[in-house]
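[1] Pasting the sequence and the predicted coordinates here, then a few questions.
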Amino acid sequence: MLLEAKNINKQFAKHKALDDVSISIPENSIFGLLGPNGAGKTTLIRIINQITAPDTGEVLFKGKPLKREDISRIGYLPEERGLYKKMKVGDQSIYLAQLKGLSKSEAKERLKYWFDRMHIMPWWDKKVQELSKGMAQKVQFVTTVLHNPELLIFDEPFSGFDPINTNLIKKEILDLKAKGTTIIFSAHDMPSVEEVCDHIALINNSKVILEGNIHSVKEKYKENNYQISYTGDLGLDEPSIYKTLHTKITDYTTDAVVKIVEGRKNEMLRLLADRVNVKEFKEIIPSMNEVFIKAVEENNALSI
C-alpha cells in the first residue's frame, strides 16, 4: 500500500469529524474518497496533508509513519481554490513551483510543457483576475502536478468545468495514473468516479461504511435484477422463479426487467428458451450513484 490511515479520530469541539477511520490506498491506483457533505472527507484529506493532526491514529506512507518531509511527495488540489489575483499567471506558477522545490529554470521548462498541453500558454502574462474560473482551475491543476508527486489528491477537481475541460482533466488524471502516480479522488460526481476509480471508500457520519474494489462494491449491491428483451409470449406466470418489475413493448419486442430468485437464473434461462425468442439477457449491475444512495440511506437508518 502507498498510504494507509489507521484508526483515525478527530474531534472539533462537540463535533466528531472522524470516528475510527481506516483506509488503505493501493499504489498506482485511483482511490475514490466519497461521502455526503460534512461526512469527514476533507478532514481526512487535511490530516494526510499534515494541515491538521489526528487526535489518535496514524498515517503510514509506504509502510512508515508519514513525516513532514513526505509532503514534498504529495500534490494537493483543494476544493477551495486560491490564487493571488494581482499576480501574473506565469510569475505565480513559478512561485508555487519553487515552493515545491523546483529551481526557477526547471519550473519554467515544466510549466511551458504543461501550459501548452492544457492550452493556456496565451495567458502566461495575464493577471490571475483576468482568468475565467475554468482557466484558473487549469492553472492550479498544473501547479499541483508539476513536481511529479508520488501521491496526488484531487478534491472536487471537475467543479466549475465545462464538459470539454472536464474530459481534458479526466484524461490527464488517467494518464498520470498510467505513468505510475497514485491518486486520491474526492468527488460527488458518481459517473466520473465510476469512470476513473479503481477503489473507493465511502464515509458517512464520520465513519467508513464501505470500502473496496469498485467492481466488488457494485457486485455487493446488485439485487438479482435482469434486463430481458424478447419476442413471443413469455406469459409472466412463474412467480416462484421471478417477479416482474417493469415491462414495455416496442415494435413487437418486449423489454422486461425481472427479479430472479437467487440461484434460479439457469431455470429462468430454460423457461425463456422454451417459450420465446430471446434478443438480450443481462444482469443489471447498480451504478455507483445507486450504491452511494443505498449505502448512505441504510447507514442513516441504523444511526437513528
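    Happy to help now that I have it. As the structure is a computational prediction, the values presented were derived from the model and not from experiment. Residues are numbered from 1 along each chain as shown.

[2] Going by C-alpha atoms from here, please, whenever you check contacts or count neighbours.
    OK.

[3] Let's verify Pro36: helix, strand, or coil?
    coil (DSSP: H, G, I helix; E, B strand; the rest coil).

[4] and it, what is it in contact with?
    188, 203-204 (CA atoms under 8 Å, 6 or more residues apart in numbering).

[5] ok, now Ser93?
    111, 139, 143.

[6] So the first one is in contact with His147, correct?
    Think Leu111. No. Here Leu111 does not reach His147: they are 10.1 Å apart, not a contact under CA atoms under 8 Å.

[7] and the comparison structure, right after this:
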Amino acid sequence: MLSVKSVSKHYSGKTALDQVSLQADPGKILGLLGPNGAGKTSLIRIITMITAPDSGEVFFENQKMRQELISGIGYLPEERGLYRKMTILDQAMYFGRLKGLSRTDCMAAIRHWFDKLEMSDWKKKKLEELSKGMQQKVQFVLTVLHKPRLIILDEPFTGFDPLNAEIIKEEILGLRDQGACILLSTHRMESVEELCDDITLINNGKVIIEGEVNEVRNRFKKSEFELVYTGTLKSGLPGVLERKDTALRDGATHSLFVMQKDAAINELIQEVMKQAHLLEFREKIPSIKDIFIERIGAQL
C-alpha cells in the first residue's frame, strides 16, 4: 500500500531524514514514533507531497506518488487547519467535495459520521463556537469522510478527554478492520500498544527500530522475571543475578529477578515453591515506552 524507499531530506545544511525506508500495509496500523525533531513530520510532509525529498521515492498502491493519488489519502495534521468562521456542515461539504465526493455521496458520508460521533446537533455551529475536543472530532471526520485508503494521523488524540479518546480509538480500529492502511504518529506510548500492529522508530532522521509490536518487545527483553508470593525467600536462588523485593499491601511480596541468560527457569520455580507460596510468575517483557526511553536516551 505505502512504501517509502531511502528517503533523505536536508534543511539549511541539517539532515532531517537520512535514507529512511518503511512499509505500511492495508488492514494494519503502523506507528511512526520518535522524539520531537526526529523527522516524523518531515517524512509525513514528503508522503503527502507537501514537500519533496532530496532523494528517495514514495510509492502508494504500487505507483510512484503523484498529485492524482493524493485524493486517496486522509491526513490529520498535528497543526489543525480548519476555517473558524465556517459552519461544521459547510466545512464537511467543502472538504468532501474537494476530495472528489459527489454532493449526494458527501451528504450521506456527513450524515453517517455526524450521527455516529453525535455531532448532528451542532452541525450548523461555527468552528470557533466549539470546544477544543469538539473541534478535534470535526477534524477527524474531515480526514476520513471520503473513505481514504491511506489514513495518516499525526497526534490524533490531542485535545480529547479520556472518553472521547477511547471513542476515536475504536473508530481507528474500525477503519483498520475495513482495510484501511493507517500511519499513526503519536507520543502516547500506551496508544501504540493498544492500536499498532507494527512500529517504525526514528531518531535524528534515521530508522533505529522497526518491526511488529510484540516482536520488537520480545527482541528487547532482558531475562527478567516477576514473582508475587507470600512467605519468605532466601537469597542465593539458582540463576538469579539481581533481585529487588517490594512489599505489597496484602502482605505478599513482589520480586523482580534478573536472571543469567542460560538459567533453568523450571529449577528456579521449583525452589521458590519449596520456600514460599507462589501466587504469580511471569517473564517481564518491556513496553514500547520502555524501549523508546532506553534507545532514545542511549543516543542523547
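    Structure's in. What do you need? The model shown is predicted, which means the values in this text are computed figures rather than measured ones.

[8] Separate out the buried members of the contacts of Ser93 of the first structure.
    111, 139, 143 (16 or more other CA atoms under 10 Å).

[9] any idea how far whichever residue in the second structure pairs up with the first one lies from Thr104 of the second structure?
    Using TM-score structural alignment, the equivalent of Leu111 of the first structure in the second structure is Ile110. Relative to Thr104 of the second structure, Ile110 of the second structure is positioned 10 Å away (CA to CA, to the nearest Å).

[10] count of residues packed around the equivalent of Thr254 of the first structure over in the second structure?
    Thr254 of the first structure maps onto Thr253 in the second structure, with residues paired by TM-score structural alignment. If you count neighbours by other CA atoms under 10 Å, Thr253 of the second structure ends up with 19.

[11] residue contacts, Thr253 of the second structure?
    Counted by CA under 8 Å, 6+ apart, Thr253 of the second structure has contacts 227-230, 245-247.

[12] circling back: can you flag which of the buried ones among the contacts of Ser93 of the first structure belong to helices?
    111, 139, 143 (DSSP state H).

[13] could these go into CSV alongside distance to Glu283 of the first structure?
    As requested, these are arranged in CSV below (distance: CA to CA, whole Å):
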residue, distance to Glu283 of the first structure
Leu111, 47
Val139, 43
Thr143, 44
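
[14] so which of these comes closest to Phe31 of the first structure?
    Thr143 (21.0 Å; CA to CA).

[15] show me the contacts for that closest one.
    By CA under 8 Å, 6+ apart, the contact set of Thr143 of the first structure is 93, 96-97.

[16] Narrow the residues you listed to those in helices?
    If you go by DSSP H, those have 93, 96-97 in helices.

[17] How many residues are close by the aligned residue in the first structure for Arg149 of the second structure?
    If you follow Arg149 of the second structure across to the first structure using TM-score structural alignment, you land on Glu150. Counted by other CA under 10 Å, the residues lying close to Glu150 of the first structure total 20.

[18] Next, find the distance separating Glu150 of the first structure from Leu66 of the first structure.
    Distance from Glu150 of the first structure to Leu66 of the first structure, by CA to CA: 13 Å.

[19] Next: Ile173 of the first structure.
    Ile173 of the first structure is 24 Å from Leu66 of the first structure, by CA to CA.

[20] just Leu146 of the first structure next, same as before
    22 Å.

[21] For Lys261 of the second structure, give me its contacts.
    Contacts for Lys261 of the second structure (CA under 8 Å, 6+ apart) come out as Ser223.

[22] For the residue nearest to Lys126 of the first structure when sequence neighbours are not counted, grab the count of nearby residues.
    Setting aside the residues directly before and after it, Lys126 of the first structure is nearest to Lys88 in space (CA to CA, 6 or more residues apart in numbering), at 5.3 Å. By other CA under 10 Å, 17 other residues sit near Lys88 of the first structure.

[23] same deal with the one 3 residues further on?
    A count of neighbours around Asp91 of the first structure, defined by other CA under 10 Å, yields 15.

[24] how about the strand or helix carrying it, aligned to which bit of the second structure?
    Per DSSP states H and E: Asp91 of the first structure is located in helix 89-99. Mapping helix 89-99 of the first structure onto the second structure (TM-score structural alignment) gives residues 88-98.

[25] show me where the stretch 1-150 of the second structure has helices.
    Ranges of helices within the stretch 1-150 of the second structure are 40-47, 88-98, 103-116, 132-144, based on DSSP state H, counting those that start in this stretch.

[26] buried ones in the shortest one?
    Applying a neighbour-count criterion of 16+ other CA under 10 Å, one finds 40-44, 46-47 buried in helix 40-47 of the second structure.

[27] That helix vs the first structure, mean deviation?
    When the first structure is overlaid, helix 40-47 of the second structure sits 0.5 Å from its aligned residues on average, using mean CA distance after the TM-score superposition for the first structure.

[28] Can you list the helices and strands that that helix packs against?
    Judged by 3 or more CA pairs under 8 Å, 6 or more residues apart in numbering; DSSP states H and E, the packing partners of helix 40-47 of the second structure are strand 14-24.
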